[in-house]
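Undergrad: Just a sequence and a predicted model for now, questions to come.
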Amino acid sequence: MRPFLWLATLACSLSVLGSTAFAQDYPAKTIRLVVPFAPGGAPDIVARGIAQQLGTRLGQSVVVENKLGAGGNIAYEAVAKSPADGYTLIFATTGIATNMSLFKARRYDTLKDFSPVTQVTSGPHVLVANKTVSAKNVRELVAYAKANPSKLSYGSSGNGTILHLAGELFNHKAGVELLHVPYKGASLAQTDLVGGSIQLMFSDVASALPYINAGTLRPLAVTGKRRMPLLPDVPTIAESGVPQYDIEAWFGILAPAGTPQPIVDRLNREIRATLAAPELQQRLDGLGQVVVGSSPKEFSDFLRVEVAKMAEIVKASGIAVE
């Protein structure tokens, strides 16, 4: 028995030493940061800002690769099945938590197939109304919606997206029936909102702000727990009479499960330092995103809460995506 225990201990020690040595040489080549959305959107903008700074700090190129399709599932699955060597990372959004409940046919598990590195940012959306809507605040909106079920419509970037779920959570918590109109992208929904084809939208702040400043769209409330510096006079939905309403978009970086912990820790340390860069901070502020920069353990715990939270919203709303 003693020789067996000695061999087992030796094997474990060699494995740890090998992992540490591998991490000391990391990175020795280009790192891919996969983004599950098209170029030009907020996830892509933030990812490219981080990639540029991170590459400088690591002394290797960090290349952003946009891999679209299936609500992000194509990108998430591809990274989950990549070698666990730290050279392929995923720039994840709230969808990686939501998809666990939305897509039964997905071929990855958010909580089992990834090594969380860090949550990058978090930021609320803003509920905006076309100027023809009579409601000046959420209380008036709820009162009108209850008296006129399905008369008000809200647009989103597609079924199962964070903009859709924000509306379904509002329906559930406020006890109303806003009609959901899915689009093939948030910009298309926003165009129809400005034109009056739909009345409401849960929009990212950066896209809505020019219309708010021009008086074309009216901000009714923000979706997070606290008010935003960009819109200090706009209350949260919860403080506007819809208790326990809270949903935010967030970005994070994960590696394939099994990535050596020294590499995960190195990436975490360097990415958190990157987030402190003034030029990146300014870019994030303009997008309405707040820097988080959590530890791997904190991000892992956060993901578990988000997966459960999104599952509850999906179940309550009856959303089904094939």
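TA: All right, it came through fine.

Undergrad: From here on, just use CA atoms for contacts and neighbour counts.
TA: Fine.

Undergrad: what does stretch 259-275 contact?
TA: Applying Cα atoms under 8 Å, 6 or more residues apart in numbering, the contact partners of stretch 259-275 are 19-20, 23, 26, 50, 53-54, 57-58, 84-86, 115-118, 120, 255, 280-281, 291, 293-296.

Undergrad: measure residue 19 to residue 195 for me?
TA: The gap separating residue 19 from residue 195 is 57 Å, by Cα to Cα, to the nearest Å.

Undergrad: Tell me which of the two has more neighbours.
TA: Neighbours were counted for residue 19 and for residue 195 using other Cα atoms under 10 Å; residue 19 has more, 16 against 13.

Undergrad: for the more buried one, helix, strand, or coil?
TA: helix (DSSP: H, G, I helix; E, B strand; the rest coil).

Undergrad: Skip the chain neighbours and tell me the closest residue to it.
TA: Spatial nearest neighbour of residue 19, excluding adjacent residues (Cα to Cα, 6 or more residues apart in numbering): residue 260 at 6.1 Å.

Undergrad: residue boundaries of the helices in the stretch 101-250 of the chain?
TA: 138-147, 162-174, 186-195, 205-214 (DSSP state H, counting those that start in this stretch).

Undergrad: here's the one I want to compare it with:
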Amino acid sequence: MNLEQLRRGLDFPAEHIPYRTSGAGLADLIAGRVQMTMDAASVTLPHIQRGTLRGLAWNGPARNPSIPDVPTLAEAAPGLALMNAWQGIYGPAGLPAELMARIAQDVGAILAQPGFAGRMPGGAEPYLLGPAEMAAQLRDDHARLGRLVADIGLERN
């Protein structure tokens, strides 16, 4: 989805080539059978660091210290906002507000521990949203991606 948003935002021709796995797409990229991809840092970062791939832009709020010469997307294409993959912690519907607040507080304390970010895999960065902010993020992502899905005519199988 991000690559389609990038293609539309920068107005360049590209053909979507679907892959079942990141590994299959990565193999074709390294072999030169495709010219570009967008994938998780855990997949691409080791290859960028080794020089088998060239990082064109980092889709994060700041440059990744592991690849400081790769600009952020905001630097490379000002005004173009793509989504970042993120993880959330979920509970059952009806979870008491005080328990939800306690979980958010405890997770925030863990993320704030010195050195925690350095233990995250492949360039992942801790990013804490409270319950209300996460709900707003979900609504925004769903609306934005829903429009793109409709625009390009994707359907569920």
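TA: Cool, the structure landed. Being a predicted model, the structure only gives us computed values, none of them experimental.

Undergrad: that older thread, which position in structure 2 pairs with the residue nearest to residue 19 of structure 1?
TA: Mapped onto structure 2 by TM-score structural alignment, residue 260 of structure 1 lines up with residue 96.

Undergrad: if I look at its match, how far off is residue 37 of structure 2?
TA: Distance, residue 96 of structure 2 to residue 37 of structure 2, by Cα to Cα: 42 Å.

Undergrad: Next: residue 29 of structure 2.
TA: Distance from residue 29 of structure 2 to residue 37 of structure 2, counting by Cα to Cα: 7 Å.

Undergrad: what's the answer for residue 53 of structure 2, then?
TA: Distance check for residue 53 of structure 2 against residue 37 of structure 2: by Cα to Cα, it reads 10 Å.

Undergrad: show me the biggest strand of structure 1 in terms of residues.
TA: When structure 1 is parsed with DSSP state E, its longest strand is strand 114-130.

Undergrad: what span of structure 1 lines up against the longest helix belonging to structure 2?
TA: Secondary structure of structure 2 per DSSP state H: the longest helix is helix 131-152. On structure 1, the counterpart of helix 131-152 of structure 2 by TM-score structural alignment is residues 296-317.

Undergrad: That stretch vs structure 2, average distance?
TA: Following the fit onto structure 2, the mean deviation recorded for stretch 296-317 of structure 1 is 1.9 Å by mean Cα distance after the TM-score superposition for structure 1.

Undergrad: What lies in contact with that stretch?
TA: With contact meaning Cα under 8 Å, 6+ apart, stretch 296-317 of structure 1 is reached by 97-98, 100-102, 111, 115-119, 165, 168-169, 172, 264-265, 268.

Undergrad: Could you do stretch 10-20 of structure 1 as well?
TA: Under the contact criterion Cα under 8 Å, 6+ apart, stretch 10-20 of structure 1 has outside partners 260, 262.

Undergrad: and it, how far out from the chain's middle?
TA: Relative to its chain's centre, stretch 10-20 of structure 1 lies at 36 Å (Cα atoms, centre = their mean, to the nearest Å).

Undergrad: so it corresponds to what in structure 2?
TA: Using TM-score structural alignment, stretch 10-20 of structure 1 pairs with nothing in structure 2.

Undergrad: got it, and stretch 73-89 of structure 1?
TA: Counting by TM-score structural alignment, stretch 73-89 of structure 1 lines up with no residues of structure 2.
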